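[1] Need a 3D model of the sequence below.
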Amino acid sequence: MAKIALITGATSGIGEACAHTFAEQGYHLILIARREQLLEKLAETLKQKHQIEVKKIQADVRDKENISYVLETLPAHWKEVDVLVNNAGLSQGLDPIDKGNTDDWDTMIDTNIKGLLYVTKAVSGWMVERKKGHIVNIGSIAGKEVYANGNVYCATKHAVDALNKGMRIDLLPHGIKVTAINPGMVETEFSIVRFKGDTGRAKKVYDGLEPLIAQDIADAIWFVVSRPPHVNINDMLIMPTAQANGSIVNRN
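    I've put the predicted structure just below:
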């Protein structure tokens, strides 16, 4: 039987690239995303191109009751998830702490931390029953260091970094792998979302340098997932060549 990968935030950026990559490898997919039309289009494309099965879940990972319900009511064969990619995440705003928007803070905390936990709780339970599985959490350079005006976003990704370590300890007796993938600058919808649709400001983030693209991260995720059973890549930090850390880049 083909393996199954569950991907959150599946209709754009890293999530979408992962969906294509895993489909190319013959995985059946559970795709979770908020935007129904994009979800329908992606699922149809993947099914036709790769002859795989796709289970679509139109949901927001922040909605604890709904996301728990839709996962727990999946048919039994769809609960045999081999790989979970916790990709859903975002940043809102880029303000100093005294000028921060508390609604933005709630959105980041609810998505990046709590949403990841809601999905992981359900899926890790299935993996524990089967004594196998691999959880890949998408973090960030912002989870390794803090940069100016990144305050709450950096805090959420530091929390994900801690959760990676905690999950790895808790799930070790059950043979479940946990990998952290921490990208630097990746040109996706990330900056457009951060700046709330201001495409001009978002574009300036990448001026004068060549950032990573979503497929670079999907390739890294496939690399860690495809290692032999006795090998786990605990933590991977991936930067464009033009970036040294969270705040220092080389712009031509």
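[2] For the rest of this, base every contact and every neighbour count on C-alpha atoms.
    Noted.
[3] So Val81 is in contact with Tyr27, correct?
    No: counting by C-alpha atoms under 8 Å, Val81 does not reach Tyr27; the two are 10.2 Å apart.
[4] Tell me, how many residues neighbour Lys79?
    Lys79 is flanked by 19 other residues according to other C-alpha atoms under 10 Å.
[5] Could you double-check that it lies in contact with Val128?
    No: here Lys79 lies out of contact with Val128, judged by C-alpha under 8 Å, at a distance of 11.5 Å.
[6] what about the helices in the stretch 1-150 of the chain?
    All helices of the stretch 1-150 of the chain, identified by DSSP state H, counting those that start in this stretch, fall at 13-24, 36-50, 64-72, 102-108, 116-130.
[7] Same list as before, these that is, but in CSV and with distance to Asn232 included.
    What follows is the helices of the stretch 1-150 of the chain, written out as CSV (distance: least, C-alpha to C-alpha, whole Å):
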stretch, distance to Asn232
helix 13-24, 18
helix 36-50, 28
helix 64-72, 26
helix 102-108, 29
helix 116-130, 16
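[8] and these, which is most packed in?
    helix 13-24 (a mean of 23; mean count of other C-alpha atoms under 10 Å).
[9] Before we compare anything, build this one as well:
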Amino acid sequence: MAKRFAKEGAVLLLCSRSIDKLNILKLQLEEEYGAKVYTYELDVRDRKSVDEVIDNIPTELKNIDILINNAGLALGLDKVQEGDLDDFDIMIDTNIKGLLYLTRKIVPMMVINQKGHVINIGSLAGIHAYPGGAVYCATKVAVKFISDGLRMDVVDTPIKVTNIQPGMVETNFSVIRFHGDEQKASKVYEGIKALEADDIADVVLYTASVPEHVQICEVTITPTNQATGGVVYKK
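    You can find the predicted model right below:
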């Protein structure tokens, strides 16, 4: 998404826990697209850190047009009764609370500026539950309903709210889910042509590029051979 928006001339404020990787990306975007890129080390689970980062953005950059809440993860595939409570906490704190912290901080600026677009990265898991994914699925249901509720709360403003709901996307998602087990993660995508990060970025850019009077509320995207979280055809 950073590459897509940089190519279109956007000024980027990128936040991540992995500041070293972010700074490498910053150099790439500046060299390839001549983009203006600012990077911030941020764990969205830490409300004080969210406040500090946003409060210290230079005044001339606080006219934020688009907020993309992309931080999110799944951990484990255990049954609820057998799951790791620390994993539960991390998923809830990142996928729900982190999204809320940034939304609560930035949307008031958008209201003052009378323009803005909040794009939340939800999941197909927010529509269809699957075995071993109850808590993760619940967090993505929350993303859907926070998006729907926010859209109602700003209906008297020009602010748009979009919820993007991808199915299987081959990124480091499964590596994180399986706590770094790359071999186990790779098996998730065997026998199916999964979506790629670029596919999601294309859709996000499109939702942000439609005319001012058009709001794309929700987009669900799956690979051709996936129907729901649990209905997948693999060769």
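[10] After superposition, what is the TM-score?
    TM-score for the superposed chains, counting by TM-score structural alignment, normalised by the length of the second structure: 0.99, backed by 235 aligned residues with a C-alpha RMSD of 0.7 Å.
[11] re earlier: between the helices of the stretch 1-150 of the first structure, which gets nearest to Asn182 of the first structure?
    helix 13-24 (11.8 Å; C-alpha to C-alpha).
[12] per the alignment, Glu196 of the second structure corresponds to what in the first structure?
    Counting by TM-score structural alignment, Glu196 of the second structure corresponds to Ile213 in the first structure.
[13] do the same with Glu170 of the second structure
    Match for Glu170 of the second structure (TM-score structural alignment): Glu187.
[14] Just give the number of residues close to its match.
    By other C-alpha under 10 Å, the burial measure for Glu187 of the first structure, its neighbour count, is 19.
[15] Please apply the same query to the one 4 residues further on.
    Counted by other C-alpha under 10 Å, the residues lying close to Ser191 of the first structure total 24.
[16] Secondary structure element holding it?
    If you go by DSSP states H and E, Ser191 of the first structure is part of helix 190-194.
[17] ok, now Ile169 of the first structure?
    Using DSSP H and E, Ile169 of the first structure falls in helix 151-171.
[18] who's in contact with that helix?
    91-92, 96-97, 105, 108-109, 112-113, 128, 137, 139-140, 142-147, 176-180 (C-alpha atoms under 8 Å, 6 or more residues apart in numbering).
[19] and it, how far from the second structure on average?
    Helix 151-171 of the first structure, aligned to the second structure and superposed, deviates on average by 0.5 Å (mean C-alpha distance after the TM-score superposition for the first structure).
[20] what range in the second structure matches that helix?
    By TM-score structural alignment, helix 151-171 of the first structure lines up with residues 134-154 in the second structure.
[21] same thing with stretch 71-81 of the first structure?
    Counting by TM-score structural alignment, stretch 71-81 of the first structure sits on residues 54-64 of the second structure.
[22] Enumerate the positions of that stretch that are buried.
    Ile64 (16 or more other C-alpha atoms under 10 Å).
[23] next one: stretch 174-181 of the first structure
    Applying 16+ other C-alpha under 10 Å to stretch 174-181 of the first structure flags 175-181 as buried.
[24] quick revisit: where in the second structure does the next helix or strand after the helix holding Ser191 of the first structure align, residue-wise?
    Counting by DSSP H and E, the element after helix 190-194 of the first structure in chain order, helix or strand, is helix 199-204. Alignment of helix 199-204 of the first structure against the second structure: residues 182-187, by TM-score structural alignment.
[25] Relative to the first structure, what is the average displacement of that stretch?
    Mean for stretch 182-187 of the second structure is 0.6 Å (mean C-alpha distance after the TM-score superposition for the first structure).
[26] before we move on, the earlier item: among the contacts of helix 151-171 of the first structure, which ones are in strands?
    In strands, judged by DSSP state E, the following of these are found: 137, 176-180.
[27] Nearest to Tyr69 of the first structure among these?
    For these, the nearest to Tyr69 of the first structure is Asn137 (21.8 Å; C-alpha to C-alpha).
[28] what's the counterpart of the closest one in the second structure?
    So, by TM-score structural alignment, Asn137 of the first structure is matched to Asn120.
[29] Pretty sure that match sits against Ala71.
    No: with contact defined as C-alpha under 8 Å, Asn120 of the second structure does not count as touching Ala71 (9.3 Å).
[30] Who has more neighbours out of the two?
    Asn120 (24 against 19).
[31] Can you give me the neighbour number for the residue lying closest to Asp46 of the second structure once chain neighbours are set aside?
    Nearest residue to Asp46 of the second structure, sequence neighbours excluded (C-alpha to C-alpha, 6 or more residues apart in numbering): Gly98, at 7.6 Å. The number of residues packed near Gly98 of the second structure is 23, by other C-alpha under 10 Å.
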